[in-house]
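**Student:** using only what follows, build the 3D model:
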Amino acid sequence: MSRKVTAEFLGTFILVFFGVGAAVLMGEKIGMLGIALAFGLSIVAAAYALGAISGAHLNPAVSLGMVTAGRMSAGEFIGYAVAQVAGATVGALAVFAIASGKADYALATHGLGQNGFGAGYLGEYSLLAALLFEAIATFIFVTVILGATQDGAPGAMAGLAIGLTLAGIHLVGINVTGVSVNPARSIGPAVIVGGKALADLWVFIVAPLAGGAVAGILHAAGVTRANGD
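**Tutor:** Below is the predicted model of the structure:
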């Protein structure tokens, strides 16, 4: 178990360092498409580097989906979730330390890739829109993960399929919430930024966990899995 939680810590660090780092350090240069690709490619990298150790969940919503699908225990979920949040927080701190080396960077002005919604945040979408997007997008993401990693699926392609799905989700939703679909990814930057990011954080915990849990329940019921899995 120690190897698994270490892998989850490192993998979630990679996710946040790539994805949030792209948004904070290169966002103006690469735009939303570049940020989406950075998040997707980070999943591909972590999946092939660490997937054999822990499954490379990198996300409490994915781990909860594994619990409701009957693929892991509640005790394992707790260990994974703690490691994921810790990895995301250290990843966000690393990005903040690098960004702070730029003369005109200010946390209050430029942020740290935190998720949000409403007035003053990107497309200024409503709370309901944020909740719907995060729940639906996480459901889709976890459904793809469960399907790509089930018995009989082409395992060598799982990391690529999952990474491309995350990139696609970002292409749809960056302007809505900045895209979480991952409570750990949201917690890391929020605890550093504080203020509105912390006030909005519950959305990016509740909605992704709900979406992931439902995906696991439907997979366990056979609705979204191949026969014989």
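**Student:** all contacts plus neighbour counts: C-alpha atoms, from now on.
**Tutor:** OK.
**Student:** pull the contacting residues for the most centrally placed residue in the chain.
**Tutor:** Using CA atoms, centre = their mean, the residue of the chain that lies closest to the mean C-alpha position is residue 182, 3.5 Å off. Under the criterion of CA atoms under 8 Å, 6 or more residues apart in numbering, the contact list for residue 182 reads 59, 60, 61, 62, 138, 204, 205, 208.
**Student:** what ranges does this structure have for its helices?
**Tutor:** For the chain, applying DSSP state H gives helices covering 2-54, 60-68, 74-99, 107-110, 127-148, 158-177, 183-193, 196-200, 203-220.
**Student:** and the fifth one, how far from the chain's centre?
**Tutor:** Looking back up the chat, that one is helix 127-148. 11 Å (CA atoms, centre = their mean, to the nearest Å).
**Student:** relative to residue 139, how far out is the residue of the chain positioned farthest from its centre?
**Tutor:** Summary for the chain: using CA atoms, centre = their mean, the residue whose C-alpha lies farthest from the chain's mean C-alpha position is residue 103, with a distance of 29.7 Å. When CA to CA, to the nearest Å is applied, the distance between residue 103 and residue 139 equals 41 Å.
**Student:** for comparison, sequence B:
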Amino acid sequence: METRTVVSEFTGTALLVLFGVGSLVLAGDYINAVGISLAFGFILIALAYAFGRISGCHINPAVTLGMLLAGRIDIRRAAEYWVAQLVGGIVGAAVLFLLAKQVPRLRTDDAFGSNGYGGRSPVGLGAGGAFLAEVLLTFLLVFVFLMVTQKVTLAGIEPVPVGLALAAVNLVGIPLTWTSVNPARSLGPALFAGGGALSQLWVFLIAPLVGGVLAAVVHRFTQLHPAGQAEEEQATEPRTGPWGRMRGGHRPEAGGPEAKGPEAA
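**Tutor:** I've put the predicted structure just below:
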């Protein structure tokens, strides 16, 4: 086990839950759905710049599953990430719970930023609709993650589209299910909310994983396969003539005037 990658996934997931779900629990009445969505997107971008070069900043079991199916990580690393993410989600929720208890008249029972359907959905979405919504929303998030990254890590401007995707799915999903798209994000708050949050948790553990699988499948058909990549690289290589001459009468390795060929002898 590489300790720094596991610690990065644990810490990143804990901070995502603390500040992302915290924006809903502590400030939801002031910033509304748009503000909550932006909070999730901004915190993911910040964490991706902090941990992206270390672990890839998955901080989401569905993303890790997509990376596993895409062949970028092995099952051992995926299992380490999953444990770190789920424990991190619980720890982040525990810290948020302690903070929420300091706020007078703040309700945490059967609420606490947990996801839900039916009577616990802002629009009354049923279980089937909630499952479908979470699959589709997670598909978008994981698909964007897979498409903008080339390896395991996040680098350059790659965190920005991933964060924007999370903000977008929250804008759509908050009125439906309070937006999960992340089993670790759902598990921690549900444990402290209890009641209906726990009985409905299965949807928000399974549906995001299904969305991650679908994203990996579609990514497999949209990415450039090794054979196609080799053809593309070959097409961009400089054309050479007999005896390795390039257009213009220069050899690639010489960088200057070409030596005379046999016909000049």
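**Student:** before we move on, back to that, lining up the contacts of residue 182 of the first structure with the second structure, which overlap?
**Tutor:** Comparing those with the second structure on both residues aligned by TM-score structural alignment, their matches' CA atoms under 8 Å, the contacts found in both are 59, 60, 61, 138, 204, 205, 208.
**Student:** could you find the closest non-adjacent residue to the second one?
**Tutor:** Taking CA to CA, 6 or more residues apart in numbering as the measure, residue 60 of the first structure lies nearest to residue 81, with 5.1 Å between them; neighbours along the chain are not counted.
**Student:** likewise for the fifth one?
**Tutor:** The shortest distance from residue 204 of the first structure to any residue that is not its chain neighbour, by CA to CA, 6+ apart, is 5.6 Å, and that residue is residue 183.
**Student:** the one you found is in contact with residue 61, isn't it?
**Tutor:** Yes. Applying CA atoms under 8 Å as the test, residue 183 of the first structure and residue 61 come out as touching, 7.0 Å apart.
**Student:** mutual contacts of those two, please.
**Tutor:** Taking CA under 8 Å, 6+ apart as the contact definition, residue 183 of the first structure and residue 61 share the neighbouring residues 208, 209.
**Student:** neighbour count for these two, which is higher?
**Tutor:** The neighbour comparison of residue 183 of the first structure against residue 61 (other CA atoms under 10 Å) goes to residue 61, with 31 against 26.
**Student:** so who does the more buried one touch?
**Tutor:** Applying CA under 8 Å, 6+ apart to residue 61 of the first structure gives the contacts 138, 142, 181, 182, 183, 208, 209, 210, 211, 212, 213.
**Student:** burial measure for the second one, as a count.
**Tutor:** For residue 142 of the first structure, the number of neighbouring residues by other CA under 10 Å comes to 30.
**Student:** how much space separates it from residue 57 of the first structure?
**Tutor:** Noted for residue 142 of the first structure: a distance of 10 Å to residue 57 of the first structure, by CA to CA.
**Student:** doesn't residue 173 make contact with residue 133 of the second structure?
**Tutor:** Yes. Applying CA under 8 Å as the test, residue 133 of the second structure and residue 173 come out as touching, 7.4 Å apart.
**Student:** neighbour count winner among the two?
**Tutor:** Neighbours per residue, other CA under 10 Å: of residue 133 of the second structure and residue 173, the larger number sits with residue 133, 24 against 21.
**Student:** the more buried one: what's it in contact with?
**Tutor:** With contacts taken as CA under 8 Å, 6+ apart, residue 133 of the second structure has the following neighbours: 173, 176.
**Student:** so what corresponds to it in the first structure?
**Tutor:** Structural alignment (TM-score structural alignment) places residue 133 of the second structure against residue 133 in the first structure.
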